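Colleague: Starting from these lines, generate the structure:
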Amino acid sequence: MVDIFAGWFSALGLSETFDLVLANIVVGIIMIVVAFLSKFLFEKLLIKPIEIIVRKSAFKWDDHLIKHKLLYKIALMIPAIVIALFARAFPAIEGLIYKLVTTYLIFIAAVVIDSFLDVFTSAYQSLETSRDKPIKSYITVVKIMIYIVAGVIAVSVLTGISPWGILSGIGAMTAVLLVVFRDSLLGLVASIQISKNNLVSIGDWIEVPKFQADGDVIDITLTTIRIQNWDKTITTIPSYALISESFKNWKGMFQAGGRRIKRSVFIDNSSIRFLDDELFDRLYRIEILRPYLESRKKEIEKFNRENEIDVSEPVNGRRMTNIGTFRAYVTAYLRNHPGTNKDMIIMVRQLQPADTGLPLEIYCFSKDTSWVNYESLQSDIFDHIFASMPHFGLRFFQNPSGRDVRALGDLFVSGKISVPRPAGGGSSATINNYGDRPLDNQQ
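Modeller: I've put the predicted structure just below:
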């Protein structure tokens, strides 16, 4: 082919040296165009129809072929095969072309096997038995061995040395390499694992407690990862630390489209009571709470009537409480709030009571995952909860402050609290007409 083009250029009056160089360039361009055109046609005429058939098939295991792009990785071999067919057109470098093509095909074969193992792993993980017998770690070891073997064979092809000779040389150098390049080798292996398993990417928000790192990843190198903390300081940690130590990556939160709100308010236990008619009528005017009150009242009345409960005593049968109604109200408020993610969990629950009162936990997710907007939404929600709590006859628990002590002193001065008389005479101290109810006859 080169001679044909050289003859054409020579007929045009070009010099013998120049027409040969120009002919080699033209043939090289044709080779590259044909190589990539072959790959393009292979993808469009063969892979695309196969993808359509796979997506329409009732089988699920073949979907993993598309997910891991196995066929597209096989297509990477097409350009190398075409270049190998054109190698005879360049007699001077034919041997070099064969070596480079062979090396390329070796690594592409390793990539194809890697992808096939990913397909096998995904198909296996869809089975119930994979929960008890995971194989991902074993597959990872197999992949490492495949790439090591591919590397040895590739070096053997390029250098002409026997693979066994290369392996024996590597064995002799292993001890020296482990001592001199320990951190680099650990970083190299860690970088491969991080990249392959998609553990960390630039821009991810991660927390590494051991190194007091909490911020965005700004750089990933062979041996180190740089994290810009929220106080704008920069922490540099070794890559292998992310493999050997635990860390938290917030990427899943951003991908899910919801950031968790998980915070408790503490209710004063003494403010919890049954709903009386007056409080029921007042709460009935709350629009988002009205459907709950109507359905709950009918349910309770039906239960008490069918079981012939004596409702003259409050503790008999079933009754609504202000704390239960408040939980229903907060749940309805969260479900109607424009800032919460309705596709994720929305829950208001009681936690274990303690000496700080009854914890009422709000558990939901915000739509906006950015930090500033998330904190603003969370504050708005709890502002409303704190402000609405007194409407249900509930009090927020807090330890006495200096203001409470001064208020107690003012009561003594005003005479609203009388000091107990000495033993043997008089009545006990009383509190008259202060607070929600008088505390009579309490020492």
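Colleague: going forward, measure contacts between C-alpha atoms and count neighbours the same way
Modeller: Fine.
Colleague: tell me which element the most centrally placed residue in the chain falls in.
Modeller: Nearest residue to the geometric centre of the chain (CA atoms, centre = their mean): Gly252, 1.6 Å. Taking DSSP states H and E as the definition, one finds Gly252 inside helix 251-256.
Colleague: residues making contact with that helix?
Modeller: 204-205, 259, 369 (CA atoms under 8 Å, 6 or more residues apart in numbering).
Colleague: Which one of those residues is nearest to Arg349?
Modeller: Arg259 (18.7 Å; CA to CA).
Colleague: doesn't Asn373 make contact with the closest one?
Modeller: No: using CA atoms under 8 Å as the test, Arg259 is too far from Asn373 to be in contact (10.6 Å).
Colleague: Pretty sure Leu358 sits in a helix.
Modeller: No: Leu358 is assigned strand when assessed by DSSP: H, G, I helix; E, B strand; the rest coil, not a helix.
Colleague: Could you give the number of residues near it?
Modeller: Neighbours of Leu358 under the rule other CA atoms under 10 Å: 22.
Colleague: Contact partners for it?
Modeller: Listed by CA under 8 Å, 6+ apart, the contact partners of Leu358 are 266-269, 350-352.
Colleague: about what we covered before: quick one, which of Arg259 and Asn373 is more surrounded?
Modeller: Neighbour count, other CA under 10 Å: between Arg259 and Asn373, Arg259 has more, with 22 against 14.
Colleague: Before we compare anything, build this one as well:
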Amino acid sequence: MIFALLDALNDIATFKGITRRMPIKSFVQLIKLFTFFVGVVVSMSILANESPVIFLSGLGVATGFVMLVFKDTILGFVAGIQLSANRMISLNDWIQMDSYGANGTVEEISLTTVKVRNFDNTVSMLPAYALVQNAFINWQGMSDSGGRRIKRSVNVDVTSIRFLSDEEIEKLKSIRILRQYIYEKSHEISDYNQEMSEEPAFGNLRQMTNLGMFRAYINAYLKANKDIHQYMLIMVRQLEPTPEGIPLQVYAFTNNTDWAYYEGVQADLFDHIYSIMPLFGLRPYQMFTSNDA
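Modeller: The predicted structure is shown next:
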């Protein structure tokens, strides 16, 4: 009867969504285990017509044997309490634990195991103690934040980087989102070059480069894109050169964390970046193939 009442309370908590914030099932199992233990001790004391204290005192002798035989169960029991008390995971959280091949949504949390529904619809049963002892990723913070990170680079062919001519700069002014940057950068460079007027050697003067202009364009494009979260970090940075060219990294967040939506936004963004590169006189790096001969 007590177990039925506990199950009913667990079902009510699940229906009302309380288990989303706190895994009630773990506590229900803990209460069941304690109730069962008390029931066994009381029953044995009644049958033997002895005080329950006598049976409890005898537990010390069997402790070592019990810990050896039920080591995994005890570890899982303690870990389950830690997971529940510290709220390390909750129902419907997206977690990833590569060592156990788990990458999906938490469906059930018990005292000894955690059930994960992977994205390929397979099910992983993780020992609760493994989540305490080993590293895992809980992606729920990302989902709750409302933004999903894009962090991808396009490798620029080094041989295509050069200074821009005045004619090219005038042509690029036709791009609305670049006008402010060109205006401010032109004045900055002009002021610097005036200070160097006494030594007008080519190497002493500053000029706009096609790579710098392209980087400014991508940054402005991201800030004008309705699919990019405007209250999170937006950055386009140049990474250390590699044998595959100069990586130009896009770092931004979509304003929706849905996987399909995120992949669509990211693909559209880089489709545009690769397509617009020739306008700046740049080429993406690509390994030589037989088609290039």
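Colleague: What's the TM-score once they're superposed?
Modeller: Superposed pair, TM-score by TM-score structural alignment, normalised by the length of the second structure: 0.79. Supporting alignment: 247 aligned residues with a CA RMSD of 2.0 Å.
Colleague: ok so, going back, so the helix holding Gly252 of the first structure matches what in the second structure?
Modeller: Helix 251-256 of the first structure corresponds to residues 140-145 in the second structure, going by TM-score structural alignment.
Colleague: and if you look at stretch 104-122 of the first structure?
Modeller: Going by TM-score structural alignment: stretch 104-122 of the first structure matches no residues.
Colleague: can you list contacts of that stretch?
Modeller: For stretch 104-122 of the first structure, the surrounding residues in contact (CA under 8 Å, 6+ apart) are 64-65, 68-70, 73-74, 76-77, 80, 135-136, 139, 143, 146-147, 150-151, 153-154.
Colleague: List the buried residues of stretch 262-275 of the second structure.
Modeller: By neighbour count on 16 or more other CA atoms under 10 Å, the buried set for stretch 262-275 of the second structure is 262, 265-266, 269, 273.
Colleague: Show me what counts as buried in the helix or strand that contains Ala84 of the first structure.
Modeller: Assigned by DSSP H and E, Ala84 of the first structure falls within helix 77-86. Neighbour counts over helix 77-86 of the first structure (16+ other CA under 10 Å) mark 77-84, 86 as buried.
Colleague: In the second structure, what stretch matches that helix?
Modeller: Helix 77-86 of the first structure covers no residues of the second structure once aligned (TM-score structural alignment).
Colleague: same deal with stretch 363-378 of the first structure?
Modeller: Going by TM-score structural alignment: stretch 363-378 of the first structure matches residues 251-266.
Colleague: What is the distance between that stretch and the centre of its chain?
Modeller: Distance, stretch centre to chain centre, for stretch 251-266 of the second structure: 12 Å (CA atoms, centre = their mean, to the nearest Å).
Colleague: Check stretch 207-219 of the first structure too.
Modeller: Relative to where its chain is centred, stretch 207-219 of the first structure has its mean C-alpha point 16 Å off (CA atoms, centre = their mean).
Colleague: If you count neighbours, what's buried in it?
Modeller: Buried positions in stretch 207-219 of the first structure, judged by neighbour count with 16+ other CA under 10 Å: 207-208, 213-217.
Colleague: Do a quick rundown of the strands in the first structure.
Modeller: Listed in chain order, the strands of the first structure (DSSP state E) span 205-208, 213-220, 224-229, 234-238, 248-249, 259-267, 347-350, 358-366.
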